[in-house]
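Chemist: Could you look at this predicted model? Sequence included:
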Amino acid sequence: MKLRIPSGCSKNDKDTIVDKVKGLIFGAIIGDSLGLATEGMTKSEINHVYGDGPIRFGMEDTEGVPFLRDHYRASFDENDFGGDAEQQLLVLQSIIQNEAFNYKEYAKLLREYSQHGIQGLEKKPIGINKTSQVVVAHPEFQNDPRKAAVEVWLTTNKLRGASGALVRAALLGVPKFWDGTTVIENTTDCCRITHPDPRCMISCVIVSTLVARILRGQDLENEDNDDQNITIVHKNALPVSLTLPPTPTDTHRMSSSKQPSQQKQQQQQKQQTLMNSSNMTPPPSSPTSSCYTSSSSSSYHLETDITLMKIVRSVIETNKRILTAPNTDPLFTTPETNIEQTQHYYQQLVETCSYFEDGPVDFGFLQLDSLVTEEQRHGSFKCLSAGLYSFTRHLPAGQETDYFKHILMDLVMQGGEADTNATVAGALLGVRMGYSHLPSEWVVGLKRWEWLEDQVDAFCDLF
């Protein structure tokens, strides 16, 4: 078996590695599924529909405001997942079939998926990102997917810098996670067949490399944090009293259902009003001064985990030549030949993704729902920064599950490309925490949960 884990390649034992891999996959699927609630919405629209939240998700007895069932969201079943999770599942199926990742085999599956959906799922491919749609429909894609992707990139400027490839990146950090070169090669190969933009490529490599390092477990020891290159101001965390929910493998107890309160009924009436006024796919994002503030956000004060922040900066530094010296390494070939432009991208990356402060969990500073011009557009960096901000929060021991829920809920309440952002953040939090710490009511509440379990177990059996 090509994916068998060699002895001594990780400080984690096999059971821990499997738990983390399952956490990655289910964390990503949960993120995509929850993110569908606000995909394409602005903060003002979200506030009108969901108020301060939370959004109801998972088991039937979970409290919260129900999903808006407008024209776009009515295409999905309750607790269903969309194209971002399905692209990850395609990577998983490709690896199972070949016992390794091969971008040509993945391209074949992606093309079949775009027409018929995932094999065995009996579900139409709803929600596949626009860039992938255009590339897969290109007449050259079947014979040469890389060429097709480059031609689309060169001729369709508005699709540059999109974040769609990032949803596949985390899982590509798993095969041969002990071999950094293989991880980067697999990641860049997979990115190039749909998103050859150098910003997408380095974003994907950062995510997959972080996953590989977490699985190796060799960077997570307590280090001397007196590092002049890491300037993070710590603040006193507010006291929080939380109860750890059961893990996904525990026995689940169904509580009696409750009648919706007057406030929930009013929220449902607001949803119906918005549904009646919008029968289109997710509305385009636009600037808004409205800001979502969770009623409990002040109770979720999280410091930056300095060890994880060091790892993030190390990964960015190691792979910066994708942008600072493009096309000097066969692994990092891109269609962008303007060195000044790629160096500008590098500055954007550093400014966006490597400086996070302590404080209440709040993604507002990223302005994830803002509409920006084509010249400014770098959605992959925004998506990456949302994932890295989530990943680098210090999670109090014993409270990981509750913080996972709050972080993802706060993220999707930002709107914009909510499902993509939450897919990446869910994957990074999932591989860090492990499947055993994911919220059971969210995992078991997923549509097709049993089918997903079978797929993930088949993948983990390769180890």
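Modeler: Nice, I can see it. Numbering: from 1, shown residues only.
Chemist: C-alpha from now on. contacts and neighbour counts both.
Modeler: Will do.
Chemist: my guess is residue 124 meets residue 116, correct?
Modeler: Yes. Between residue 124 and residue 116 there is a contact at 6.3 Å, judged by CA atoms under 8 Å.
Chemist: mind listing what residue 24 touches?
Modeler: Contact analysis of residue 24 by CA atoms under 8 Å, 6 or more residues apart in numbering lists 170-171, 426-432, 434-435.
Chemist: what's the helix or strand for it?
Modeler: Secondary structure from DSSP states H and E places residue 24 in helix 14-35.
Chemist: do residue 402 as well
Modeler: With DSSP H and E as criterion, residue 402 is part of helix 400-412.
Chemist: Can you name every helix or strand that that helix contacts?
Modeler: helix 14-35, helix 418-433 (3 or more CA pairs under 8 Å, 6 or more residues apart in numbering; DSSP states H and E).
Chemist: what about the residue nearest to residue 67 when sequence neighbours are not counted, neighbour count?
Modeler: With sequence-adjacent residues excluded and distances taken as CA to CA, 6 or more residues apart in numbering, residue 67 is closest to residue 37, at 5.6 Å. The tally of other residues near residue 37 (other CA atoms under 10 Å) stands at 27.
Chemist: second one coming, line it up with the first:
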Amino acid sequence: MSTLATATIRDRIKGCLLGNAIGDAYGLATEFMTTRVAKELYGNGPIAFGTDPGYPVYEDHHRPIADRNDFTDDTDQMLVMLQSLHQSRDGILHPINFALRLAEWERRGIVEIGADPGRGLGFTVGSVLSHREFFDNPHRAAFEVWDMAGRDLAPNGAVMRTAVAGVERFWDEPRVVENAMAAAKITHADPRSVVSALISSVLISRFLRGGGSNVTEDQGRVWNPRLAQAEYQQELLSYLERGTNLQGDSTLDPPYNETPESRFKPKNYDMIEHQRLQREAAAGGTYRDQFKDHQWTDWNKDRPKVTLRADIGWVGIDNVGEDDAAGSLARSVVADYKFLLQQTHVVPPSQHGQRVQDQWTAELESMCFPQSMSQLRLGASESIGYTFKCIGIGYYGATRKQDPSPTAPEYGGGEGLFRGLMEQVTIEGGDADTNCAVMGSLLGARLGFQGGIPENWWRNLQHLDWLSETIDSYTNRVLADYETCTQTQ
């Protein structure tokens, strides 16, 4: 169970899920830019967000002013997973239900906030959603898409949405692991993508159980006692093979164990749309309404000249150092689950006689615990969406110390660490919204909401009221399940 008080767990869950959305919204400022272009536009920051000053977000068709302070498909898909779990209410991520929820999102968007259908849909997820087998056998559909592409694609679409898998049944690590794998595999068959989602979810769950504060106590805990059983490890390795053709029919058509409660139930679109319009009318309109007459000729008008700050306000991501307890906890997660990469048979053909599994394992460890952020090459255009970059910067950022003596007060404490990390990672460009979403969820689970996320940022997030209500309702159910489990043990 957790060593934390229930109120603290609640605060960390909110920090985790809102941290995902805020990181996603902040990182949009440089998504798909090279590092060079991002620095030409923003120097070394800060980038304006919420009501905080800074360089205004560069406006183009990908990031119009109406999308300012709004999250993207990364958080959309996390919310789709949350809604799937919240429907079945049994703590289990049911792949068919989640698959149909994703398809619903592709057609209708997040209806509750009027978000565009399938906004930002990536190539891999889009290909799997259109596969003939997707609605009945999503794991097989994902494998066949990966197989047809040469078994070489390991994008970050599974890890970007996985925060909620670390929250659901956070006290039950075997369940967290299976939920993360089930959710990842409905669109991503590459073990690197699946393991990235898994270790992100597990680290969140261990933060919620009180890990990351005391090295000695953490090292004395058995986080998942089943890992000591060889048969359990084999079960997880076999789960990676489900939906593949590695063992013929026995893996091509895995059982999904649906229940009456888990069967997909479509939303009442008309009712939700009516409620949304009423809510917007009562609020006097939406953020977007004020920009309905905004023309392209106004884009980037009077944009300030970029000058580099001599002092960025804190020591910086590469100099602040690793927090001993958070770093030790993160290393324990990788150590516990790297066997999935080392021993899996779900691999592309090996080249030059070297086992690709060994390459993957070494790369995961080096990217999660790099010597510096530059080692991750976040803005390299040929590989911006690689899953190990995303989980790597997430782990690197989430294990940094708080600067004890920043030169600007806004970089002090947990909020200051969150602010500084978001700025520096975003200015690297690449798949910045996804990188910051994953890092934001991990930081939120470690630092919490109050005192962990800058208030000027979360108060000005678009759709905050609905998002907060959704997160609170979900958290109430998770914590009620947790209290029931603690009383029966």
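Modeler: Yep, it's here. This structure is a prediction, so every number in the text was calculated from the model and none was measured.
Chemist: The residue nearest to residue 67 of structure 1 pairs with which position in structure 2?
Modeler: Using TM-score structural alignment, the equivalent of residue 37 of structure 1 in structure 2 is residue 29.
Chemist: which SS class is that match?
Modeler: Taken by DSSP: H, G, I helix; E, B strand; the rest coil, the conformation at residue 29 of structure 2 corresponds to helix.
Chemist: can you tell me which residues contact it?
Modeler: Contacts of residue 29 of structure 2 by CA under 8 Å, 6+ apart are 47, 57-58, 63, 426, 432-433.
Chemist: Which of these sits closest to residue 142 of structure 2?
Modeler: Within the contacts of residue 29 of structure 2, the smallest distance to residue 142 of structure 2 is 23.7 Å, found for residue 433 (CA to CA).
Chemist: Could you find the counterpart of the closest one in structure 1?
Modeler: Per TM-score structural alignment, residue 433 of structure 2 is aligned with residue 419.
Chemist: One more: residue 87 of structure 2?
Modeler: Looks like residue 87 of structure 2 aligns to residue 97 there (TM-score structural alignment).
Chemist: Which helix or strand contains its match?
Modeler: Per DSSP H and E: helix 83-98 holds residue 97 of structure 1.
Chemist: buried residues in that helix?
Modeler: By neighbour count on 16 or more other CA atoms under 10 Å, the buried set for helix 83-98 of structure 1 is 83-96.
Chemist: Also stretch 315-327 of structure 2?
Modeler: 315-317, 321-323, 325-327.
Chemist: What is the nearest of those to residue 203 of structure 2?
Modeler: Closest to residue 203 of structure 2, out of all of these and judged by CA to CA, is residue 326, at 9.6 Å.
Chemist: Which position in structure 1 pairs with that closest one?
Modeler: Match for residue 326 of structure 2 (TM-score structural alignment): residue 308.
Chemist: packing partners for the stretch of helix or strand its match belongs to?
Modeler: Per DSSP H and E, residue 308 of structure 1 falls inside helix 306-319. With contacts taken as 3+ CA pairs under 8 Å, 6+ apart, helix 306-319 of structure 1 sits against helix 198-216.
Chemist: now the helix it packs on against helix 14-35, angle please.
Modeler: Angle of helix 198-216 of structure 1 versus helix 14-35, following axes from the mean of the first three to the mean of the last three CA atoms, to 10 degrees, is 140 degrees.
Chemist: Now helix 198-216 of structure 1 on structure 2. Mean distance?
Modeler: Comparing helix 198-216 of structure 1 with its match in structure 2 after superposition yields a mean distance of 0.9 Å (mean CA distance after the TM-score superposition for structure 1).
Chemist: okay, and that helix goes to which residues in structure 2?
Modeler: Under the criterion TM-score structural alignment, helix 198-216 of structure 1 matches residues 191-209.
Chemist: Quick check: buried residues in that stretch?
Modeler: 191-209.
Chemist: try stretch 50-60 of structure 1
Modeler: 50-59.
Chemist: Distance of the closest residue to residue 39 of structure 1 other than its chain neighbours relative to residue 339 of structure 1?
Modeler: Nearest residue to residue 39 of structure 1 in three dimensions, chain neighbours excluded: residue 418, at 4.8 Å (CA to CA, 6+ apart). Here the distance between residue 418 of structure 1 and residue 339 of structure 1 works out to 32 Å (CA to CA, to the nearest Å).
Chemist: want to try JSON lines for the helices and strands packed on helix 400-412 of structure 1, with distance to residue 104 of structure 1 as columns?
Modeler: Output for those, formatted as JSON lines (distance: least, CA to CA, whole Å):
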{"stretch": "helix 14-35", "distance to residue 104 of structure 1": "22"}
{"stretch": "helix 418-433", "distance to residue 104 of structure 1": "24"}
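Chemist: out of those, deepest packed?
Modeler: Among these, ranked by average contacts under mean count of other CA atoms under 10 Å, first place goes to helix 418-433 (a mean of 30).
Chemist: Can you check which part of structure 2 the helix or strand following that helix sits on?
Modeler: Next in sequence after helix 418-433 of structure 1, counting helices and strands by DSSP H and E, comes helix 440-443. Using TM-score structural alignment, the residues of structure 2 aligned to helix 440-443 of structure 1 are 455-458.
Chemist: Give the buried residues for the matching stretch.
Modeler: Here stretch 455-458 of structure 2 shows 457-458 as buried, counting by 16+ other CA under 10 Å.
Chemist: Can you tell me what sits against that stretch?
Modeler: The contact list for stretch 455-458 of structure 2 (CA under 8 Å, 6+ apart) reads 18, 22, 49-52, 464.
Chemist: In helices, which of those appear?
Modeler: Counted as lying in helices by DSSP state H, out of these, are 18, 22, 464.
Chemist: which one of those is nearest residue 121 of structure 2?
Modeler: Of these, the one sitting nearest to residue 121 of structure 2 (CA to CA) turns out to be residue 22, at 19.1 Å.
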